[in-house]
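Q: below: sequence and its predicted model.
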Amino acid sequence: MNGAKWWAATIAATVVVAGTVTTGVVVQYKHALTHQAPYKPIEPARGITALTDKGTTNNEALRSTVGALAQDPRLAGFAGTIVDATTGEVILEKDADKPLTPASATKMLTATAALYELGPDHRITTDVIKQDDHTVVIKAAGDVWLTDERLDQLAHKIKEQMPSVSAVLVDTSTWKGDKILGGWDPDDVNAGYVAPLEPIMLYGGRIGAKEGDVPRSQNPGLDVASALAQRLGAGTKGYTDSANGDVIATTESEALEKRIFQMMQHSDNVMAEAIGREIDAAQPVQATLRILSEHGITIGASEVADNSGLSLHNRITPALLAQIATKVATDPEVHSLILALPVAGGSGTLVDRYAELDGRGWVRAKTGTLTGVSALVGVVPSISGHIYSFGLISNGSEIPEARAALDTLASALRDA
């Protein structure tokens, strides 16, 4: 599918997503989260015929417009890069090589590298091993997307091979390194933003819920062993660092493409860290940056501490974010990431934004939010049919005000 036709198909999908009913996050500070009532469907975005025939656009006028918007005092410490992905022209470079705190915009690096390295159809297989006549070991492999239904199926398979099981152990040794990373707040687990990093979890380690920012378990791997033990009638559960024996049952995750969609829509930190370790279990951040570099993306002065953006040690340049957004817009290997990005006014973390802006239903972008940090990285098709990619970061700002200014800036690209 050529670029123009692919974009037409993508934006057609955008129209569909923009009309769905979802639940939106209003403001997510580092230790505060509030929710709105279910979102009402918006009107479908306007026609997409412009995407199949690229028209002319006045990028000089656009430079003037976005240059003025980039001076908005609500953005405080702002840096940004905007590129006409159709022509390669740079539209805005404001401190483009200055590394700032990106928050969850970091997830763009992780998702892009994963698609390059693993492909959209990659799945995680978790084996259950018969250690002795009455003991099974779950060989954790990085699947933090386990559900009750999949555990039920796994228990059924095990019972067919071993009618009597008295102990269920879990081997979490496949992931190396710390379970809580540098720059994470110790309260993040209880606040529901992340769980200690173990390579198997039921519903991302959530306690008493299947989704949302609810408190997470301190021992998510053990929780899986306990849940399986309950289904098997086993009284003993625990950790082990070895799994020797025959595989008697397996469970397989959904395809990477679908898991990335979930991660990006909900900005899920556990999923992002798991996908990073799916790339490389021992050195996920280093592998992520290496893969991006191998695909022509310049890392520059960026310093990355984790795969989710939760770490306060992350410093990423707008130039790097814009390069990734441009790759997503132009490289077929990572095109599918477009459909994972939240739609302005329509889905995910952008569901309650762009209420009166022209970018509503057209801008697709990953958000980033920490205390004093607002970021936006993504793409938007203009009325003329050009595709614009952008990486925008605001530090030291008030979140609602900075978000409004970023949304206005991105919407200006739609009008080009």
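A: Thanks, I have the structure now.

Q: hey, let's count contacts and neighbours off CA atoms from now on
A: OK.

Q: who's in contact with the most centrally placed residue in the chain?
A: Central residue of the chain (Cα atoms, centre = their mean): Met264, 3.1 Å from the mean position. Listed by Cα atoms under 8 Å, 6 or more residues apart in numbering, the contact partners of Met264 are Lys107, Ala340, Leu341, Pro342, Gly348, Lys366.

Q: and if you look at Lys139?
A: Thr126, Asp127, Val128, Ile129, Val170, Asp171, Thr172, Ala243.

Q: got a markdown table for the residues you listed, with neighbour count, distance to Ser64 and secondary structure too?
A: Putting the contacts of Lys139 into a markdown table (neighbours: other Cα atoms under 10 Å; distance: Cα to Cα, whole Å; DSSP: H, G, I helix; E, B strand; the rest coil) gives the following:
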| residue | neighbour count | distance to Ser64 | secondary structure |
| --- | --- | --- | --- |
| Thr126 | 21 | 54 | strand |
| Asp127 | 20 | 58 | strand |
| Val128 | 27 | 60 | strand |
| Ile129 | 23 | 63 | strand |
| Val170 | 27 | 59 | strand |
| Asp171 | 23 | 58 | strand |
| Thr172 | 23 | 54 | coil |
| Ala243 | 22 | 62 | coil |
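
Q: out of the residues you listed, who's nearest Leu312?
A: Thr172 (26.6 Å; Cα to Cα).

Q: and that closest one, how far is that from Leu222?
A: 9 Å (Cα to Cα, to the nearest Å).

Q: shared neighbours, the two?
A: Taking Cα under 8 Å, 6+ apart as the criterion, Thr172 and Leu222 both touch Tyr239.

Q: quickly check the contacts of Met264 for the two that are furthest apart.
A: Pairwise distances across those (Cα to Cα) peak at 14.2 Å, for the pair Lys107 and Gly348.

Q: more crowded one of these two?
A: Lys107 (30 against 27; other Cα atoms under 10 Å).

Q: who's in contact with Leu62?
A: Per Cα under 8 Å, 6+ apart, neighbours of Leu62: Ile91, Ala412, Leu413, Ala416.

Q: okay, pairing it with this:
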Amino acid sequence: MKRKTQVVATALLALGGIYVLTDAFDLTPGLITTRPVGDTAQEYPSIEPVQPANISLPSLDEEAPVPSTESVSGAITEFAEDSRLEGEPSVQVIDTLTGEALGGLNEAEPRVPASNEKLLTSVAALETLGPDATMDTTAMLADGTLYLVGGGDVLLSAGAGDDSAVTGHAGLGDLADQAAEALAEQGTSTVDLAVDTSLFSGPRYHPDVEGADTAYVMAMSPIAIDRGRSDSGYSSDPEGDATQAFASALEGHGISVNIVDPATAPEGSAEVGRIHSASVRVWVDQMLTDSDNSLAEVLGHLVGIKHGEAGDFEGGAKATAEILTSLDYPMEGVTISDNSGLSISNRLTTDLQVGILDNAYSCDGCNLEAIASGLPVAGLNGTLGDRLAEDDLGGVIRGKTGTLIQAVSLSGYLYTDSGRLLTFSVLVDDIEEGNAPGTRQVIDDFLSSLTDL
């Protein structure tokens, strides 16, 4: 994995100190010129400005001094010896522009990563599915039965789609419009309707995710309206809900619909409608910003299928490991069990996380650009929206978070006060129950100390 030093340029607009992104990785003027907060699919890479409130922004300075290895190692030692720290830590810090290692602790020690796992899923999805790929939902007709065929889009709208949105980019109402027109041309006014979920197989939840943990992810299905979410949580039958919505839309066109048991559309079925999701790059962006477990697992299933494995948790995990290995990432000691990070069987290293972030930053026009733009920004959005905003750290740190009962992680980029950009990864596991919030605070304090160097 060769490093290609990138010259990062930014422009300060005259109005109100608003910055506009000019580099393809959405990393400067700090970590704050990201896509606007909200469910909007921007033309990628996005160049829409974001005005953070009360955030003083540093400027990237390629001539700024690189923090000494002594100072970084000293900060890492203080972190590891902090009496508030619970669990076993691994840390790695490099200079982003040069790739120079500045300090580390247990860099090759495998740790439970929590949602830092989503960095691996991002690489696998972008490299295997492709940034511009979409997930298509189709309506197929055979022998008087209409099949609603799930193609992996779990962000459907029940009604009309919205090309400017991520959630609801494709709408079942639009699919019904197409199908109803085709049925009318054939003189058909009555159909049986079956949902086809054969794209995915295996269990609805990962074996490690049970009980109360199922509240954090949808029941796996290749078709759903907004991940099957409602005010009361996730639906136990997301494909059934989608089928009902599709049937209602068809009935609005005067089609009489009889919903039958789920079935696979037979070979030779005629396509009578097709809608498509927002692109994989936009899904990855949203998955990382919001740490969306459902999108991560769906992308993992799709990666498994594309790689020749089954469309299930095991296939997604196996494919992800093989893809990262083929890309020469450091995989020694790494265990991939799921694609969201909810599984406690996952094991990652800071070596791997820094390697991914290093490539995401240094690539020029490559598939990984969505990773940097999707990382949450301290004090601004996503899972860092309410973290690290104090002590002038808002907008200075961008990273992928992760929290389980026994593990806390944060990997990303930060600016020093002098304007030097650093890449870091912190993984802590074996935390006693109840101590994860305190461990997060120790990590935040450590990163604050790095910005002072």
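A: Arrived safely, thanks for sending. These figures come from a predicted structure and were not determined experimentally.

Q: could you report the TM-score for this superposition?
A: Once superposed, chain against chain, the TM-score is 0.86 (TM-score structural alignment, normalised by the length of structure 1); 389 aligned residues with a Cα RMSD of 2.5 Å.

Q: before we move on, the earlier item: please list which of the contacts of Lys139 of structure 1 are also found as contacts in structure 2.
A: Retained in structure 2: Thr126, Asp127, Val128, Ile129, Val170, Asp171, Thr172, out of the contacts of Lys139 of structure 1 (criterion both residues aligned by TM-score structural alignment, their matches' Cα atoms under 8 Å).

Q: nearest to Leu357 of structure 1, of those residues?
A: So of these, ranked by how close each gets to Leu357 of structure 1 (Cα to Cα), first place is Thr126, at 45.6 Å.

Q: quick one, helices of the stretch 251-400 of structure 2?
A: In the stretch 251-400 of structure 2, the segments counted as helices under DSSP state H, counting those that start in this stretch are 280-290, 293-306, 313-326, 350-362, 369-374.

Q: helices and strands around the third one, which ones?
A: Packing contacts for helix 313-326 of structure 2, counted by 3 or more Cα pairs under 8 Å, 6 or more residues apart in numbering; DSSP states H and E, involve helix 117-128, helix 293-306.

Q: export those helices to a markdown table and tack on distance to Pro65 of structure 2?
A: Below are those laid out as a markdown table (distance: least, Cα to Cα, whole Å):
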| stretch | distance to Pro65 of structure 2 |
| --- | --- |
| helix 117-128 | 29 |
| helix 293-306 | 38 |
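
Q: between those helices, which gets nearest to Leu388 of structure 2?
A: helix 117-128 (20.8 Å).

Q: I'd assumed Lys107 was in contact with Ala375 of structure 1.
A: No - contact criterion Cα atoms under 8 Å: Ala375 of structure 1 and Lys107 do not qualify, at 11.6 Å.

Q: so which elements touch the lengthiest helix in structure 2?
A: As assigned by DSSP state H, the longest helix anywhere in structure 2 is helix 436-451. Judged by 3+ Cα pairs under 8 Å, 6+ apart, helix 436-451 of structure 2 is in contact with helix 69-81, strand 408-415.

Q: just how off-centre is the first one within its chain?
A: With Cα atoms, centre = their mean, to the nearest Å as the basis, helix 69-81 of structure 2 stands 31 Å off its chain's centre.

Q: map Val168 of structure 1 onto structure 2.
A: Aligned by TM-score structural alignment, Val168 of structure 1 pairs with Leu193 of structure 2.

Q: can you check Lys94 of structure 1 too?
A: Lys94 of structure 1 maps onto Leu105 in structure 2, by TM-score structural alignment.

Q: likewise Asp152 of structure 1?
A: Taking TM-score structural alignment, the alignment pairs Asp152 of structure 1 with Gly173 from structure 2.

Q: that match sits in which helix or strand?
A: Secondary structure from DSSP states H and E places Gly173 of structure 2 in helix 172-185.

Q: show residues contacting that helix.
A: Counting by Cα under 8 Å, 6+ apart, 138-139, 156-161, 189, 242, 245-246, 249-250, 253, 255, 272-275 sit against helix 172-185 of structure 2.

Q: go on, stretch 166-175 of structure 1?
A: Under Cα under 8 Å, 6+ apart, the answer for stretch 166-175 of structure 1 is 134-142, 198-200, 221-222, 225-226, 228-229, 233-243, 277, 281-282.

Q: rerun that using 6 Å as the cut-off
A: Contact with stretch 166-175 of structure 1 is made by 134-140, 199, 225, 229, 234-241, 281, as judged by Cα atoms under 6 Å, 6 or more residues apart in numbering.

Q: PyMOL command to pick out the buried ones of those residues?
A: Buried members of the contacts of stretch 166-175 of structure 1, defined by 16 or more other Cα atoms under 10 Å, are picked up in PyMOL with:
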select buried, resi 135+136+137+138+139+140+199+225+229+234+237+238+239+281
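
Q: so where does Val17 of structure 1 fall, helix or strand?
A: With DSSP H and E as the criterion, Val17 of structure 1 is inside helix 3-18.

Q: hmm, back to that, what does the longest helix of structure 2 correspond to over in structure 1?
A: The aligned range for helix 436-451 of structure 2 in structure 1 is 399-414, by TM-score structural alignment.

Q: post-alignment, that stretch versus structure 2, mean distance?
A: Average distance, stretch 399-414 of structure 1 versus aligned residues of structure 2 after superposition (mean Cα distance after the TM-score superposition for structure 1): 2.0 Å.

Q: Phe390 of structure 1 against Ile82, yeah?
A: Yes - counting by Cα atoms under 6 Å, Phe390 of structure 1 sits close enough to Ile82 to count as a contact (4.3 Å).

Q: so the match of Val168 of structure 1 lies in a strand, does it not?
A: Yes - under DSSP: H, G, I helix; E, B strand; the rest coil, Leu193 of structure 2 sits within a strand.

Q: quick one: it from Leu172 of structure 2, how far?
A: Leu193 of structure 2 sits 14 Å away from Leu172 of structure 2, going by Cα to Cα.

Q: okay, those two: which has more neighbours?
A: Using other Cα under 10 Å as the criterion, Leu193 of structure 2 and Leu172 rank with Leu172 on top: 30 against 26.

Q: residues near the counterpart of Leu119 of structure 2 in structure 1, how many?
A: Taking TM-score structural alignment, Leu119 of structure 2 has Met108 as its aligned residue in structure 1. Using other Cα under 10 Å, Met108 of structure 1 has 26 neighbouring residues.

Q: pull up the gap between Met108 of structure 1 and Glu273 of structure 1, please.
A: 12 Å.

Q: all set, thanks.
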